[in-house]
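Q: Give the three-dimensional model of this entry:
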Amino acid sequence: MSAPAALTFRNAVEADVPALVELVESAYRGDASRAGWTTEADYLDGQRTDPQGVRQVIGTPDSVLLVVEREGELVACCQLEHRGDHAYFGMFAVRPGLQGAGLGKEILAEAERRAGADWGAKEMRMTVINVRDELIAYYERRGYRRTGELSPFPYGDERFGKPRRDDLAFELLVKDL
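A: Reported below is the predicted structural model:
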């Protein structure tokens, strides 16, 4: 059995927007997301992102939306944003049927490498919905630490989904690079 083809990384462009929206939605929302383990379908209905949100990430100065491909097929994406002495990591999505095979770990490591090499970032920061225990544990296994610092979930703003619970918040996770 041969090893899977290597991942390639490139910066997203306007033409990628529809495929990126579909990827992010498939990883987090609806029944399709249940094929992977990153689903938020038990916590949130509605959308995870939209074309405007993806375009905003692509167009933000000091920000990149990395497209991750294998043999020309879109398999994942993630956002990196330079914020002074640190980088923010977000909009991370791996195609549900490919989750659990080590892709996420490889992509996260490349994102951390780029943040340090390209921007001199000393740490990576991200926010995770506080009730996502399995996801938080995943990041802790990769060296991230919980800060206990919470920011409110944007209840009432359907661009971020329709909450199915009233106890959601975002917790800041941090890793020294």
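
Q: contacts and neighbour counts: CA atoms only from here.
A: OK.

Q: Past the longest helix seen in the chain, which element shows up next along the chain?
A: Determined from DSSP state H, the single longest helix within the chain is helix 103-119. Later in the chain than helix 103-119, the nearest helix or strand by DSSP states H and E is strand 123-129.

Q: and that following strand, what does it pack onto?
A: strand 86-94, strand 169-176 (3 or more Cα pairs under 8 Å, 6 or more residues apart in numbering; DSSP states H and E).

Q: one more, for comparison:
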Amino acid sequence: MTAEPTAARTADPAAPVPTFRPAGARDVAAVVALVESAYRGEASRAGWTTEADLLDGQRTDEAAVAELLGRAESVVLLAEQDGRLLACCHVERRGATGYFGMFSVSPTAQGGGLGRRVLARAEEWARDAWGVTAMEMTVIEQRADLIAWYERRGYARTGVYEPFPYGDERFGIPLRPDLRFEKLLKSL
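A: Predicted coordinates:
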């Protein structure tokens, strides 16, 4: 797994800010391609968010993304620049809490601050659209580098775990027997 970008690779304040918009049905295939490129296969190793050492197979599919788009109080946010999809995430209201997931940044766009911008926009969306007071997510426990990245952005480990869905290849093919998710939480 590639290490997280160092402090020297921070956002360039002069870099153009991406535009954000909610995804629609016509975006489903592009979202799936982005998510797969960020997490699975050799192409994902160009970035630091790859799960290629933990999981094989797919990360998501068109049916799963379309289902997210059809849920009430759910949005898939896209970050684009010059007509190119660079990042996405799923945000959903779950009572007084927002849920953040399916966070993907193109491997070639990682390390320059785009991820921080997407996360901040998702938190803003959840606060403004639904009035939630906290954001939660689940992260594979073995992703220590990713969990540390979220901790630096105000998320706390809760010690609450969920099992990995072994045997359900819609979520990937595990390459080790000890995967599980940890819930992270941040007050907004």
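
Q: just to revisit the earlier point, for the helices and strands packed on strand 123-129 of the first structure, which one sits closest to Gln52 of the first structure?
A: Counting by Cα to Cα, Gln52 of the first structure lies closest to strand 86-94 out of these; the figure is 13.6 Å.

Q: And the contacts of the closest one?
A: 23-24, 27-28, 75-82, 103-104, 111, 115, 121-127 (Cα atoms under 8 Å, 6 or more residues apart in numbering).

Q: likewise stretch 59-74 of the second structure?
A: Taking Cα under 8 Å, 6+ apart as the rule, stretch 59-74 of the second structure contacts 23-25, 28-29, 31-32, 35-36, 39-40, 75-76, 90-93, 170-172.

Q: Which members of those are positioned in helices?
A: Using DSSP H, the subset of these located in helices is 28-29, 31-32, 35-36, 39.

Q: Identify the farthest-apart pair in those.
A: Between any two of those (Cα to Cα), the greatest distance is 16.9 Å, for Val28 and Tyr39.

Q: Which one's more surrounded, those two?
A: Taking other Cα atoms under 10 Å, Val28 of the second structure and Tyr39 do not tie; Tyr39 has more neighbours (28 against 18).

Q: Would you check that that one makes contact with Thr50?
A: Yes: at 4.3 Å, Tyr39 of the second structure counts as touching Thr50 under the criterion of Cα atoms under 8 Å.

Q: neighbours around the nearest residue to Ala25 of the second structure once chain neighbours are set aside, how many?
A: Leaving aside its sequence neighbours, Ala25 of the second structure sits nearest to Ala66 (Cα to Cα, 6 or more residues apart in numbering; 6.8 Å). By the criterion of other Cα under 10 Å, Ala66 of the second structure has 20 neighbours.

Q: Over to the one 4 residues further on?
A: The number of residues packed around Gly70 of the second structure, counting by other Cα under 10 Å, is 13.

Q: Can you tell me what Cys20 of the first structure aligns to in the second structure?
A: Check again: residue 20 of the first structure is Leu, not Cys. The alignment partner of Leu20 of the first structure in the second structure, by TM-score structural alignment, is Val31.
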